[in-house]
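Engineer: Predicted structure and sequence below. I'll ask about it afterward.
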Amino acid sequence: MKKGLIIIVGIAVIVGIVALTCTATVQTGYTGIVTTFGRVEDVTLEAGFHFKSPFQEIILMDNREQKSTFTTEAFSSDIQQVDITGSINYAINKSTAMNLFKEVGTDYFNKLVYPRMLEITKGVFSKYTAENLVANRQNLSESIRAGMHEELNNYGINVISISIENIDFTDAFTDAVEAKQVAAQKKLQAEIEQSQMTMETQQQAERKRINAEAEANVAKINADADAYALQVRSDAEAEANKKIAESLTEHLIRFNEIKAWDGRLPTYMAGQGTTTLPILNMAEQDKAPAESSTK
């Protein structure tokens, strides 16, 4: 009885071992690569439960999107050292997973992706000056991604994105850039102040010119008004004199002369030749005897 039980248990163990060695499970997001005594079979396994020979091994290749970080040093086109920190997102194609395993193996990131990434990153950075690197970070990332795609596409590795997360320069270069920026800001401020002063000077000159033109216009208007008023008065006086002259008659002249006479005769009267005859003032002579009789 005991011997039979031992046989049954032994058979069960053997069956269990065979079952374990003849089945395999491929997880979702992976591709199964089948090898027989180390030789890669021309077949791949999708996610799920599979039977296999006890002499075969199932190697899993991750098809999910993966992310890895990297750090490296590079030099700009003007020979400035740059410390770079970034990351890469990538995935391998299911259809080419077997060929990638044949050519590179499972450690394809360290053997293929990472070295290519460092090489291309340094090449891209060398095309820019140090001052232009920070401003062109997006262009840097896209250029590296394009270079990586060209290098890795034949291996079935899809480079989804490259991100340049940090760019550090040496302290000496950073200080030089800061000094240059300060100098540029001071220069710009001086130019702005000079421009403002020039503008104010021009505005003052323009205001003076406008005021001078306005004063000249006012003076001209006043002069024209005075001349016009004088002309009007002159015309009025001339017209009045004309009317007065037209209204004078000989009788009116004689009347005005008589009206203006004070009753006195001239003392002398011119005669013929050069003889001047005295004219007696009869009023005064009549007045003299009267005064004598009174005395």
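Structural biologist: It's in.

Engineer: can we go C-alpha only for contacts and neighbour counts from here?
Structural biologist: Will do.

Engineer: quick one: contacts of the helix or strand containing Ser68?
Structural biologist: Element membership of Ser68, judged by DSSP states H and E, is strand 66-75. Around strand 66-75, the neighbours that count as contacts under Cα atoms under 8 Å, 6 or more residues apart in numbering are 81-91, 114, 118, 121-122, 125-126.

Engineer: In addition, the following structure is provided for comparison:
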Amino acid sequence: MFIAIIGIIILIAGMVIKGSPTPNARYAGVIKIVGIVIVVLGLFSSSVKVIEQGKIGVQSLFGKVQPDILESGLHIIDPVVDVTIFDARTQNYTMSAQTTEGQKPGDDAIRVLSSDGLEVTIDITVLYRLIPSKTPFLLQNIGPDYIDNIVRPVSRTAIRDNAVAFEAVSLYSTKRAEFQARIQKTIATAFAKNGMELQSLLVRNISLPASVKASIESKINAEQEAQKMQFVLQKEKQEAERKRIEAQGIADYQKILSTGLSDKQLQYETIKAQKEIALSPNAKVIILGNGKGAPIILGKD
């Protein structure tokens, strides 16, 4: 539209020059033609609007927002209409203690008080998208700066309001999932009222005070030592049981030998041993006794 306004100015200038007695009056016709061409080009360029992929256009005529939206593609519109572009894709907003992670420079983590009065630092990432059909409402009631007006304050307030229902240690450990579910529900409700859809809420980090961290670490170390001692005691019990079974086996074996072997069986075992010695490839001279003593074996050099 700006180009068309310039063309109108040039056209008016040509008409003024034509009516003046100056020598430049002969150029008035050319100036008017140039002005008309510029006006036409300006009106044409203002009437054609290209919406990029993943974007949405919202029209407003003299400050009044139009209900129809412009989706991605080529559109012919009223040249006097103003078009505000919104991003229709999934967006994320991070608030973190790390100075290079969030949209705001510096430490932007959320510091809250738990039910036991301790200060807890929380880092989160909010994943959301604009509802296309609600973007006219968003422009009319909130404006294009919906991140600072809705996303940021609603998220921080929801986290603070829900954190007071939990103890600090519970937020850090057992109640973390429940806490995340509660703040996600709160934020989703607030976003829906303002033409936005919460897709996911990520609680990226929960930091406890240094004194609480030290207490938790001491407790964990003590539990690990107790588990280690239980393992050692269990191992010692198993070893003692093994030795007891082994000793019982030896005792049973000796009892069987002492009660089950007769003189005839011992004599039979002696003869078997002598036979094996006699069949040995080594040359030996065997002098057998009377069966009451061991045989005399003479090696042959």
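Structural biologist: Received, thanks. These numbers were taken from a predicted model, which means no experiment stands behind them.

Engineer: sorry, back to before: enumerate the positions of the strand holding Ser68 of the first structure that are buried.
Structural biologist: By 16 or more other Cα atoms under 10 Å, the buried positions in strand 66-75 of the first structure come out as Ala74, Phe75.

Engineer: Any idea which residue is closest to the centre of the first structure?
Structural biologist: Taking Cα atoms, centre = their mean, the centroid of the first structure lies closest to Leu188, which sits 14.6 Å from it.

Engineer: so is that one in a helix, a strand, or just coil?
Structural biologist: The three-state label given to Leu188 of the first structure by DSSP: H, G, I helix; E, B strand; the rest coil is helix.

Engineer: Setting aside sequence neighbours, what's the nearest residue to Glu73 of the first structure?
Structural biologist: Asp83 (4.7 Å; Cα to Cα, 6 or more residues apart in numbering).

Engineer: cool, and Thr106 of the first structure?
Structural biologist: Met61 is the one closest to Thr106 of the first structure (Cα to Cα, 6+ apart), at 6.9 Å.

Engineer: Now do the alignment partner in the second structure of that neighbour: how many residues are near it, please.
Structural biologist: Using TM-score structural alignment, the equivalent of Met61 of the first structure in the second structure is Phe86. For Phe86 of the second structure, the neighbour count with other Cα atoms under 10 Å is 18.

Engineer: With Thr157 of the second structure instead?
Structural biologist: Around Thr157 of the second structure there are 16 residues (other Cα under 10 Å).

Engineer: Counterpart of the residue nearest to Glu73 of the first structure over in the second structure?
Structural biologist: Here Asp83 of the first structure is matched to Thr121 in the second structure, going by TM-score structural alignment.

Engineer: mean deviation (superposed) between the helix or strand hosting that match and the first structure, please.
Structural biologist: Assigned by DSSP H and E, Thr121 of the second structure falls within strand 119-130. With mean Cα distance after the TM-score superposition for the first structure, strand 119-130 of the second structure departs from the first structure by a mean of 1.8 Å once superposed.

Engineer: Show me what that strand is packed against.
Structural biologist: strand 91-95, strand 110-113, strand 196-207 (3 or more Cα pairs under 8 Å, 6 or more residues apart in numbering; DSSP states H and E).

Engineer: Pipe those into TSV and attach distance to Ser47 of the second structure per row.
Structural biologist: Listed next are those as TSV, based on distance: least, Cα to Cα, whole Å:
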stretch	distance to Ser47 of the second structure
strand 91-95	30
strand 110-113	46
strand 196-207	29
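
Engineer: Go through stretch 32-43 of the first structure and flag the buried ones.
Structural biologist: Gly32, Ile33, Val34, Thr35, Val40.

Engineer: TSV for those residues, including secondary structure and distance to Tyr228 of the first structure?
Structural biologist: TSV is the format used below for the buried residues of stretch 32-43 of the first structure (DSSP: H, G, I helix; E, B strand; the rest coil; distance: Cα to Cα, whole Å):
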residue	secondary structure	distance to Tyr228 of the first structure
Gly32	strand	114
Ile33	strand	115
Val34	strand	119
Thr35	strand	121
Val40	strand	119
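
Engineer: Out of these, which is nearest to Arg207 of the first structure?
Structural biologist: Distance to Arg207 of the first structure across the buried residues of stretch 32-43 of the first structure (Cα to Cα) is lowest for Gly32, with 87.6 Å.

Engineer: Tell me which residue of the second structure matches up with the closest one.
Structural biologist: In the second structure, Gly32 of the first structure lands on Gly57 (TM-score structural alignment).

Engineer: circling back to that earlier point, quick one: the particular helix or strand that has the match of Met61 of the first structure in it to the first structure mean distance?
Structural biologist: For Phe86 of the second structure, the host element (DSSP H and E) is strand 82-87. Mean deviation of strand 82-87 of the second structure from its aligned counterpart in the first structure after superposition (mean Cα distance after the TM-score superposition for the first structure): 1.7 Å.

Engineer: Quick check: buried residues in stretch 101-109 of the first structure?
Structural biologist: Phe101, Thr106, Phe109.
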